[in-house]
Structure formats: C-alpha cells, structure tokens
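Student: pasting the sequence and the predicted coordinates here, then a few questions.
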Amino acid sequence: MKPLQQLSTIIAEVKEQTDWTDKLTMQTNLIDEVGLDSLQLIQLMLKVEEQFEIQMDFERFDYDHMLSVEAFLSFLASLGARFTEVEEHV
C-alpha cells in the first residue's frame, strides 16, 4: 500500500466516511477540503504515529504541513516515517 492510500484509509476512519479512500489526492488540503475538526486532527495524528511508526514532533509541526497531502507526507518522511510500498496482489 502506498503512503497516499495509507493516509486516505486513516482519514476515512477518522472522518467515518469511507469515500475518502477514493477521493484523497496529493493536492488535497487536509484542513479546508477534508474538514478535520480539532478532535479529528488529534485522532489523525495518533493514528499516523501508529501507522507510520513515528513520534510527531509538534515543535517542528506547522499549519503549512496540512495544506496538502504531499506536504504532510513530506513532513512525515522528515520524521522517519516507515511507508510500506508493498504492492497488493489480488
């Protein structure tokens, strides 16, 4: 599963809306377009930490990291996120 797919699955869980697994793109704004409220943002961060095996560095975290999925994934990569690039076989 690619990082975009992993993140979209997490967002779908947090938002309790399965359609996010299909409509999230690298350009999606995580605040304005996804519409995460403060509780959902905390849930997202906790799930991201678990999924990508990182500790969020909130001193380095900035609102700009949420302006796109691409920016958020880059931030996670800078923290040493472990993205699984294994192709799924059906």
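Tutor: Thanks, I have the structure now. Residues are numbered from 1 along each chain as shown.
Student: rest of the way, CA atoms for contacts and neighbours
Tutor: OK.
Student: what sits up against stretch 42-53?
Tutor: 7, 10-11, 14, 54-56, 81-83 (Cα atoms under 8 Å, 6 or more residues apart in numbering).
Student: just the ones of these in helices?
Tutor: 7, 10-11, 14 (DSSP state H).
Student: closest one to Ser74 out of the residues you listed, please.
Tutor: Leu7 (12.4 Å; Cα to Cα).
Student: if I look at that closest one, how far off is Thr28?
Tutor: 12 Å (Cα to Cα, to the nearest Å).
Student: got a PyMOL select line for the buried ones in the contacts of stretch 42-53?
Tutor: Of those, the buried ones can be selected in PyMOL as follows, counting by 16 or more other Cα atoms under 10 Å:
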select buried, resi 7+10+11+14+54+56+81+83
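Student: check it against this one:
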Amino acid sequence: MGEAVEERIKAVLAGVLANGTEPAEIPHDADLVDEYGVDSLQMISFLLGIEDEFDVELDYDNLELDDLRSVRQFGRFVTGLVPAAS
C-alpha cells in the first residue's frame, strides 16, 4: 500500500472536516470517529469523496466499521479495490 493512497485519503478527510485541519496534521492511525468526531453525514460525504478521488464505487456491503477506524486501515481497504492506486 502506498503512502500516496493515505495522503489522498487524508486530503479528502480534511475537506470533509472543514474545520481548518490540514491533511498533514492527520496521523495515519488516528481514529476517524473517536478523534475527529466524524458524524454520519460527514461519513457519507467522506465516502462519496473517496469514490470521486479514486474513481471507484465502494462496496458498502463489505465495508466494515473497523475499515473506517483509521486512515491506514481505510487505505488498505481502498488499495484492495484499486491496486493501481498505490
């Protein structure tokens, strides 16, 4: 998994948070819900942003809450969908 995937995920997350958080300030292992308080509407915006950023359709049936716990974990999930993205 490339660090580039995680950086792109952090950029999408920072845009959704819209609170002045810079992508570089988001640790790879930060819990998206517990540390950033991502609510359900923000999560939907985040997932739609990921679909746009990586030009994929997420498989919501196979997406687990644990996949969304950190940038690193979600990066693995996204990389599994788009191996060329890494």
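Tutor: Cool, the structure landed. A quick note: this is a predicted structure, and the numbers were derived from the prediction, not measured.
Student: follow-up on the earlier one: for the ones in helices among the contacts of stretch 42-53 of the first structure, give me a markdown table that also has distance to Glu49 of the first structure.
Tutor: Output for these, formatted as a markdown table (distance: Cα to Cα, whole Å):
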| residue | distance to Glu49 of the first structure |
| --- | --- |
| Leu7 | 11 |
| Ile10 | 11 |
| Ile11 | 13 |
| Val14 | 14 |
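Student: all helices for the first structure, in order.
Tutor: With DSSP H as the criterion, the first structure has helices spanning 3-15, 20-23, 38-52, 69-78.
Student: superposed on the second structure, what's the mean shift for the shortest one?
Tutor: Between helix 20-23 of the first structure and the aligned residues of the second structure, the post-superposition mean distance stands at 2.1 Å (mean Cα distance after the TM-score superposition for the first structure).
Student: okay, that helix sits on what stretch of the second structure?
Tutor: Taken onto the second structure by TM-score structural alignment, helix 20-23 of the first structure occupies residues 22-25 there.
Student: and the matching stretch, how far from the chain's centre?
Tutor: Averaged C-alpha coordinates place stretch 22-25 of the second structure at 13 Å from its chain's average position (Cα atoms, centre = their mean, to the nearest Å).
Student: who's in contact with that stretch?
Tutor: With Cα under 8 Å, 6+ apart as the test, stretch 22-25 of the second structure has contacts from 7, 10-11, 13-14.
Student: repeat that with 10 Å
Tutor: With contacts defined as Cα atoms under 10 Å, 6 or more residues apart in numbering, stretch 22-25 of the second structure is touched by 6-15.
Student: now those as JSON lines including distance to Phe46 of the second structure?
Tutor: Listed next are the contacts of stretch 22-25 of the second structure as JSON lines, based on distance: Cα to Cα, whole Å:
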{"residue": "Glu6", "distance to Phe46 of the second structure": "14"}
{"residue": "Glu7", "distance to Phe46 of the second structure": "14"}
{"residue": "Arg8", "distance to Phe46 of the second structure": "12"}
{"residue": "Ile9", "distance to Phe46 of the second structure": "9"}
{"residue": "Lys10", "distance to Phe46 of the second structure": "10"}
{"residue": "Ala11", "distance to Phe46 of the second structure": "10"}
{"residue": "Val12", "distance to Phe46 of the second structure": "7"}
{"residue": "Leu13", "distance to Phe46 of the second structure": "6"}
{"residue": "Ala14", "distance to Phe46 of the second structure": "9"}
{"residue": "Gly15", "distance to Phe46 of the second structure": "8"}
